[in-house]
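# prediction below, plus the sequence it came from.
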Amino acid sequence: MGSIRRWLLAGLLVLVPLAITLAVLNWIVGTLDQTLLILPEAWHPDKLLGFHIPGFGVLLTLGIVLLMGAIASNFLGNKLLRWGNTLLSRIPIVRSIYSSVKQVSDTLFSENGNAFRKALLVQWPREGVWTIGFLTGLPGGDVVNHLPGDYLSVYVPTTPNPTGGYFVMLKKTDCIELKMSVDEALTYVISMGVVVPARPAAAPVPPLTPTLNPPL
């Protein structure tokens, strides 16, 4: 019975991560395949080839993203995007949703921004309890008038689902920047501390007592 139990646990350790990974990939591919709906029905690969090609929507989505990036990177495309942004900003209801989403996306994906590019060690939800958070920027608006000193805007994710969490503003002196990538920190959070990132090389520790100079 002991051997059967060990074999069962070993099999689960192999199959469960593989099954979850395949399920997530299948969901992503299936979701992106919905991009084919923007094509005329006569242009669908299923109609042209007579059989379904899984993942074709992924290639189509990637092509659309690259095309939009190429358009937005030149002078004419930039002017068109500005015109489109101005038009959307004048439509009631739409402008409030679009402007909010655009500000978040610009902050997250901007090459010059610091959002989610630094992992922090913070005390949450009370002093003496530590967890991992991610730097999202600096407080703004009227908030800065009520926070004396230097503060940071921090997102504290929940475990094991990091898409939910808390937005908090903490003193800069109470936040410790970690020497780990955002991916490593997210993996640490999602795994509930089971997958531990590699420890960075420690700096040489100075001697506890100063070295005495030899007598002259």
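It's in. In this text, all values refer to a predicted model and were calculated from it rather than measured experimentally. Numbering: from 1, shown residues only.

# when you work out contacts or count neighbours from here on, use the C-alpha atoms and nothing else.
Will do.

# now do the helices in this protein.
2-32, 45-49, 56-73, 75-88, 94-109, 182-190 (DSSP state H).

# isn't residue 71 right up against residue 81?
No. Between residue 71 and residue 81 there is no contact under Cα atoms under 8 Å: 9.0 Å.

# rewinding a little: and residue 167, which of the helices of the chain is closest to it?
helix 94-109 (13.6 Å; Cα to Cα).

# what's the closest one in contact with?
Residues outside helix 94-109 that contact it (Cα atoms under 8 Å, 6 or more residues apart in numbering) are 88-89, 113-116.

# ok, 7 Å please
In this structure, residues lying in contact with helix 94-109 by Cα atoms under 7 Å, 6 or more residues apart in numbering are 88-89, 113, 115-116.

# out of these, which are buried?
For those, a burial check counting by 16 or more other Cα atoms under 10 Å picks out 88-89, 115-116.

# how about JSON lines for these, with distance to residue 58 added?
Formatted as JSON lines, the buried ones among the contacts of helix 94-109 follow (distance: Cα to Cα, whole Å):
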{"residue": "88", "distance to residue 58": "28"}
{"residue": "89", "distance to residue 58": "31"}
{"residue": "115", "distance to residue 58": "27"}
{"residue": "116", "distance to residue 58": "25"}
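
# take this one as well and set it beside the first:
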Amino acid sequence: MLKQSLKNLLATWLAGLLVVLPLALTLALLAWLVNLLAKLLGPATLLGQLFAVLGEPLTNNALLAYWLGTLLLIAAVYCLGFAVQRGLKAPLNKLINAVLGRIPVISKLYGLAERFVALVDKQEGAADISAMSPVWCFFGGKGAAALALLPNPKPIVIDGRDYYAVLIPTAPIPVGGGLLYVPTDWVKPADMGIDAFTSIYLSMGINPPQLPAQTDRAKTTSVDS
């Protein structure tokens, strides 16, 4: 009798845990992201000190100067975006390229950053990341599976064999990753949109991919019930 009561108590507690666990994991992920931003942009960092310098003319308080400088920088970026929307993008790019293009190392870094921004900017047309197709890569043909992006459905021939170029992002920040060329018979389409693809990587796998077989099983269970 006591053993059965303990089992019931444990089952009830586990049921509550399963409800709370997704929320707890989500809050933990948000805390990790906030901590990462604090390490990159906090008052003690190099960028944070730059923000503080911008706010120092307005106050003698170091922390308040940091936040005022941050707000001033945000406002400046907004004004720059407003100018770009009014047709000043081409002249500004021309001016920046003319200045930075004369500095060998910096010009290379700026060119790389500019190409990356063009990749994720939907207004750049062919380089739109949303136009890429999510795919499954089965290494070895039947081995480990990786969720990747197919930027170009046209294969290339390497040593007499057809290969696809695929991008495999990193989690939970999917803007990085690796570019691999894999045999075409290792690549299968993934039945999902780019939003679902991004959600899986941002959640570090907590949000599982909804495979067609899983979806059909869920529908069958719902109909039977």
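Done, it's in. In this text the structure is predicted, and so the values were computed from the model without any measurement.

# TM-score for these two?
For this chain pair, the superposition-based TM-score is 0.62 by TM-score structural alignment, normalised by the length of the first structure; 195 aligned residues with a Cα RMSD of 4.4 Å.

# sorry, back to before: quick one: closest of the helices of the first structure to residue 152 of the first structure.
helix 94-109 (14.8 Å).

# okay, and the closest one goes to which residues in the second structure?
Counting by TM-score structural alignment, helix 94-109 of the first structure lines up with residues 106-121 of the second structure.

# in that stretch, what counts as buried?
Those would be 107, 118-119, for stretch 106-121 of the second structure by 16+ other Cα under 10 Å.

# of the residues you listed, closest to residue 159 of the second structure?
Residue 159 of the second structure lies nearest to residue 119 out of these, by Cα to Cα, at 29.0 Å.

# leaving aside the residues next to it on the chain, what's closest to the counterpart of residue 120 of the first structure in the second structure?
Matched to the second structure by TM-score structural alignment, residue 120 of the first structure sits across from residue 134. If the residues on either side of it in the chain are set aside, residue 134 of the second structure comes closest to residue 149, at 4.6 Å by Cα to Cα, 6 or more residues apart in numbering.

# next one: residue 166 of the first structure
residue 156 (5.1 Å).

# run a quick neighbour tally on the aligned residue in the second structure for that neighbour.
Residue 156 of the first structure maps onto residue 168 in the second structure, with residues paired by TM-score structural alignment. For residue 168 of the second structure, the tally of surrounding residues (other Cα atoms under 10 Å) stands at 21.

# from residue 163 of the second structure, how far out is the match of residue 120 of the first structure?
16 Å (Cα to Cα, to the nearest Å).

# can you tell me the closest non-neighbouring residue to residue 73 of the second structure?
In space, residue 73 of the second structure is closest to residue 51, 7.5 Å off (Cα to Cα, 6+ apart).

# ok, that neighbour - contacts?
66, 69-70.

# what's the separation between the most centrally placed residue in the second structure and residue 123 of the second structure?
In the second structure, the residue lying closest to the centroid (Cα atoms, centre = their mean) is residue 174, at 3.4 Å. Distance of residue 174 of the second structure to residue 123 of the second structure, computed by Cα to Cα: 20 Å.

# also residue 130 of the second structure?
Separation of residue 130 of the second structure from residue 123 of the second structure (Cα to Cα) stands at 11 Å.

# equivalent analysis for residue 171 of the second structure, please.
25 Å.

# one more: residue 172 of the second structure?
25 Å.

# in the second structure, spot the strand with the most residues.
strand 161-169 (DSSP state E).

# next, the mean deviation of that strand compared to the first structure.
Following the fit onto the first structure, the mean deviation recorded for strand 161-169 of the second structure is 4.0 Å by mean Cα distance after the TM-score superposition for the first structure.

# rewinding a little: neighbour count for residue 172 and residue 123 of the second structure, which is higher?
Higher neighbour count among residue 172 of the second structure and residue 123: residue 172, with 17 against 10, using other Cα under 10 Å.

# quick check: closest non-adjacent residue to the more buried one.
Closest to residue 172 of the second structure by Cα to Cα, 6+ apart is residue 202, at 4.2 Å.

# and if you look at residue 210 of the second structure?
Nearest to residue 210 of the second structure is residue 192, by Cα to Cα, 6+ apart, at 7.8 Å.

# the first structure: which residue goes with that neighbour?
Per TM-score structural alignment, residue 192 of the second structure is aligned with residue 180.

# go on, residue 54 of the second structure?
By TM-score structural alignment, residue 54 of the second structure lines up with residue 39.

# the residue nearest to residue 172 of the second structure: neighbour count?
17.

# that one reaches residue 170, doesn't it?
No. Counting by Cα atoms under 7 Å, residue 202 of the second structure sits too far from residue 170 to count as a contact (9.1 Å).

# pull the number of nearby residues for the residue nearest to residue 41 of the second structure when sequence neighbours are not counted.
Leaving aside its sequence neighbours, residue 41 of the second structure sits nearest to residue 48 (Cα to Cα, 6+ apart; 5.2 Å). If you count neighbours by other Cα under 10 Å, residue 48 of the second structure ends up with 20.

# one more: residue 210 of the second structure?
Residue 210 of the second structure, neighbours per other Cα under 10 Å, totals 14.

# again with residue 189 of the first structure
Residue 189 of the first structure: 22 neighbours (other Cα under 10 Å).
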